[in-house]
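Peer 1: what shape does this take:
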Amino acid sequence: MPKFCANLKWLFTELPFLDRFDAAARAGFQAVEYASPYEFSAAEIRGRLRACGLRQVLFNTPAGGGSGMACVPARRDEFRDGVRKALDYAADLDCGLVHLMAGIVPSDLSRDTAAAAYAANVAWAADQAEPAGVRLVLEPINQRDVPGFFLRTQEEGAAVVEAIGRERIGLQFDIYHCQVAQGDVTRRLEALMPAIAHMQVADVPGRNEPGTGEIAWDYVFRRIDELGYAGWVGCEYRPATETSAGLGWLKRFSA
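Peer 2: Reported below is the predicted structural model:
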């Protein structure tokens, strides 16, 4: 079985955010991820991590009121400020991965123009992250959940990774988004594994915990293991009922 971290945006939402750290530790998780730390000081979050014995694995760059800004030329300065802020938090939280959010292509902007802005912004961000000891990750998101999101397929994300360099940037392979947008999950894992720096899971179609939908998780988890993936897998799913009650899938699939 891969090593799983709790996504605190999605899990334990019956509790205030800062109380979710302790809940994750009590549930047996050793690491956490989430979308945004910026509503709290880094010191507050660092204190919770240390008190609970948790590792910070991943968080996102600022969303800019939506799904990111990297593909939007008019928001370049805001994007750069957000990257600097994310890297400051990453240093304070000893977090080695930051998801660089691509954003939604504005309706009045051509995809070519958005692509040029995205390429320039990702390259600039990688230059900032490397001396900080942070590896950026890029996540393709399906068009059903986030219409207009710039990065649409796993192959698009992997191509950017290869262009900039795997040592500086990686692919965030979300199995839920891949299944919704493209399917053929394990073949894509096999082809793209050298570029993958982080994974996330949720079942399809409801984005609930593994075992509630159509994905054959026994096979998927076995292939991830066989392919030698050593990174974390984020539990970025919507619990079908209450978080703790739904965690039985961890024991079920590991058995």
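
Peer 1: all contacts plus neighbour counts: C-alpha atoms, from now on.
Peer 2: Will do.

Peer 1: measure the spatially closest residue to residue 153 that is not a sequence neighbour to residue 180 for me?
Peer 2: Nearest residue to residue 153, sequence neighbours excluded (CA to CA, 6 or more residues apart in numbering): residue 140, at 5.5 Å. For residue 140, the distance to residue 180 equals 11 Å [CA to CA, to the nearest Å].

Peer 1: the two: which has the busier surroundings?
Peer 2: residue 140 (24 against 17; other CA atoms under 10 Å).

Peer 1: three-state assignment of the more buried one?
Peer 2: Counting by DSSP: H, G, I helix; E, B strand; the rest coil, the backbone at residue 140 sits in coil.

Peer 1: re the thing from before, so the residue nearest to residue 153 makes contact with residue 148?
Peer 2: No - counting by CA atoms under 8 Å, residue 140 stays clear of residue 148, with 11.4 Å between them.

Peer 1: where's the closest residue to residue 236 other than its chain neighbours relative to residue 84, distance?
Peer 2: In this structure, residue 236 finds its nearest non-sequential neighbour in residue 7, 5.3 Å apart by CA to CA, 6+ apart. Here the criterion is CA to CA. By it, residue 7 lies 23 Å from residue 84.

Peer 1: looking at these two, which is more packed in?
Peer 2: A side-by-side neighbour count of residue 7 and residue 84, using other CA under 10 Å, places residue 7 first with 26 against 15.

Peer 1: surely residue 98 is in a strand?
Peer 2: Yes - membership of residue 98 in a strand is supported by three-state DSSP.

Peer 1: contacts for stretch 46-64?
Peer 2: With contact meaning CA atoms under 8 Å, 6 or more residues apart in numbering, stretch 46-64 is reached by 5, 18, 21-22, 25, 29-38, 68-69, 78-79, 82-83, 86, 92-101, 103, 232.

Peer 1: one more: stretch 181-190?
Peer 2: 141-144, 152-154, 175, 178-179, 220, 223-224, 227.

Peer 1: how about the strands in this structure?
Peer 2: 3-7, 31-33, 55-60, 97-99, 135-138, 169-174, 196-201, 232-235 (DSSP state E).

Peer 1: next, the structure of the following sequence, for comparison with the previous one:
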Amino acid sequence: MPRFAANLSMLYTELDFLDRFDAAARDGFKAVEYLFPYAFEARDIRARLDANGLQQVLFNAPPGNWDGGERGLACLPGREAEFREGIAKALDYAQALDCPRIHVMAGLIPEGKEREAVQPTYVENLRWAAAEAKKAGRDLLLEPINQRDIPRFFLNRQDHAHEIIGMIGADNLKVQMDLYHCQIVEGDVAMKIRKYLPTGRVAHFQIAGVPQRHEPDIGELNHPYLFSVIDEVAAQCGWQGWVGCEYRPARGAVPGGTSDGLGWLRDCTEAAKESE
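Peer 2: I've put the predicted structure just below:
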């Protein structure tokens, strides 16, 4: 069975952010991820991690003006200085939280421009950022995201992400393969796992039911089968990463809403025990 990390931006949202670490640990999670740590002091987050025996496995670099609708700076011409400041801040937090991976959101294609026009900015920003992250011993991740959820998002397909990584050639630049987004944009998810995981360029998975983005036992994807594919391929290629649970509980932000929806995880755990 893959190792699952709780996404604290989407799970346990009835609780204050720092209290979600405790809740995740009580439900048996050994690792966490979330969108952004920057509203909190790194030492306060680290204290919650340590108190609960949790690993921090992923967070995002600063995205620009999130509340104003920005979803990353990497592809935006003229924002290079702000992009670099954000990467430096993310690396500082990664050091303090002992987090090995930082997701760099690509950003929205500016109105009036096409993808091809801003790709050089994206590539050069990532080339610089990967070199800085390499010095700090961190991986940077690229995530293809569907344009139904985020219209005009620059990076949408797995093949494009791998093409970008090939152009840059940095061994610490990798893909965050979100199976929810992959199903919406491309489908054929199991075959894409089989194709890309053995390359060594997939560092992290994320999951959610399609199309509502609820628990992975709700919707059109057969997640138990996909978990078995990940297990099979991981055993062949030596992958030892995490699967982030980046979904919105179907019950919403009510007391116990996340915990009550974890039947899928308990089923996976029982199945893994029976197979031993």
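
Peer 1: OK, contacts around residue 134 of the second structure?
Peer 2: So residue 134 of the second structure contacts residue 172 (CA under 8 Å, 6+ apart).

Peer 1: which residue in the first structure aligns with it?
Peer 2: Here residue 134 of the second structure is matched to residue 130 in the first structure, going by TM-score structural alignment.

Peer 1: ditto for residue 162 of the second structure
Peer 2: Per TM-score structural alignment, residue 162 of the second structure is aligned with residue 158.

Peer 1: same check on residue 41 of the second structure?
Peer 2: By TM-score structural alignment, residue 41 of the second structure lines up with residue 41.

Peer 1: neighbours around the nearest residue to residue 92 of the first structure once chain neighbours are set aside, how many?
Peer 2: Counting by CA to CA, 6+ apart, residue 92 of the first structure lies nearest to residue 42, which is 6.2 Å off, once chain neighbours are set aside. If you count neighbours by other CA under 10 Å, residue 42 of the first structure ends up with 17.

Peer 1: pretty sure residue 42 of the first structure sits against residue 91.
Peer 2: No - between residue 42 of the first structure and residue 91 there is no contact under CA under 8 Å: 9.4 Å.

Peer 1: please enumerate residues in contact with stretch 239-249 of the second structure?
Peer 2: Under CA under 8 Å, 6+ apart, the answer for stretch 239-249 of the second structure is 2-7, 9-11, 32-33, 57, 197-198, 200, 203-209, 213-216, 233-234, 257-258, 261.

Peer 1: and the gap between the aligned partner of residue 96 of the first structure in the second structure and residue 223 of the second structure?
Peer 2: Aligned against the second structure by TM-score structural alignment, residue 96 of the first structure finds its counterpart in residue 100. Using CA to CA, one obtains 26 Å as the distance from residue 100 of the second structure to residue 223 of the second structure.

Peer 1: try residue 174 of the second structure
Peer 2: 23 Å.

Peer 1: neighbour count for those two, which is higher?
Peer 2: Counted by other CA under 10 Å, residue 174 of the second structure and residue 223 do not tie: residue 174 has more neighbours, with 25 against 19.

Peer 1: list the contacts for the counterpart of the more buried one in the first structure?
Peer 2: Alignment note (TM-score structural alignment): residue 174 of the second structure maps to residue 170 of the first structure. By CA under 8 Å, 6+ apart, residue 170 of the first structure lies in contact with 135-138, 158, 161, 195-198.

Peer 1: which two in those residues are spaced the farthest apart?
Peer 2: Across the contacts of residue 170 of the first structure, the longest distance by CA to CA is 14.4 Å; it joins 135 and 158.

Peer 1: which of the two has more neighbours?
Peer 2: Neighbour totals were compared for residue 135 of the first structure and residue 158, and residue 158 leads with 25 against 21 (other CA under 10 Å).

Peer 1: just the helices in the first structure please.
Peer 2: Using DSSP state H, the helices found in the first structure span residues 20-26, 42-52, 76-93, 111-129, 154-164, 175-181, 185-192, 217-226, 248-254.

Peer 1: just say which of these is most tucked in.
Peer 2: Of all the helices of the first structure, helix 175-181 has the most neighbours on average by mean count of other CA atoms under 10 Å, namely a mean of 22.

Peer 1: compared with the second structure, how much does that helix deviate?
Peer 2: Helix 175-181 of the first structure, aligned to the second structure and superposed, deviates on average by 0.3 Å (mean CA distance after the TM-score superposition for the first structure).

Peer 1: quick one on the thing from earlier: can I get the strands of the first structure in JSON lines including distance to residue 47 of the first structure?
Peer 2: Below are these laid out as JSON lines (distance: least, CA to CA, whole Å):
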{"stretch": "strand 3-7", "distance to residue 47 of the first structure": "18"}
{"stretch": "strand 31-33", "distance to residue 47 of the first structure": "14"}
{"stretch": "strand 55-60", "distance to residue 47 of the first structure": "12"}
{"stretch": "strand 97-99", "distance to residue 47 of the first structure": "19"}
{"stretch": "strand 135-138", "distance to residue 47 of the first structure": "23"}
{"stretch": "strand 169-174", "distance to residue 47 of the first structure": "27"}
{"stretch": "strand 196-201", "distance to residue 47 of the first structure": "25"}
{"stretch": "strand 232-235", "distance to residue 47 of the first structure": "22"}
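
Peer 1: of the ones you listed, flag the one that's most buried.
Peer 2: Comparing the strands of the first structure by mean count of other CA under 10 Å gives strand 169-174 as most buried, with a mean of 28.

Peer 1: from residue 144 of the second structure, how far out is the counterpart of residue 181 of the first structure in the second structure?
Peer 2: Counting by TM-score structural alignment, residue 181 of the first structure lines up with residue 185 in the second structure. Residue 185 of the second structure is 9 Å from residue 144 of the second structure, where distance means CA to CA.

Peer 1: which neighbours do these two have in common?
Peer 2: 156-157.

Peer 1: where's residue 159 of the second structure relative to residue 144 of the second structure, distance?
Peer 2: 9 Å.

Peer 1: thinking again about what came up before, any chance of the helices of the first structure in JSON lines, plus distance to residue 236 of the first structure?
Peer 2: JSON lines is the format used below for the helices of the first structure (distance: least, CA to CA, whole Å):
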{"stretch": "helix 20-26", "distance to residue 236 of the first structure": "13"}
{"stretch": "helix 42-52", "distance to residue 236 of the first structure": "19"}
{"stretch": "helix 76-93", "distance to residue 236 of the first structure": "20"}
{"stretch": "helix 111-129", "distance to residue 236 of the first structure": "24"}
{"stretch": "helix 154-164", "distance to residue 236 of the first structure": "17"}
{"stretch": "helix 175-181", "distance to residue 236 of the first structure": "9"}
{"stretch": "helix 185-192", "distance to residue 236 of the first structure": "17"}
{"stretch": "helix 217-226", "distance to residue 236 of the first structure": "15"}
{"stretch": "helix 248-254", "distance to residue 236 of the first structure": "14"}
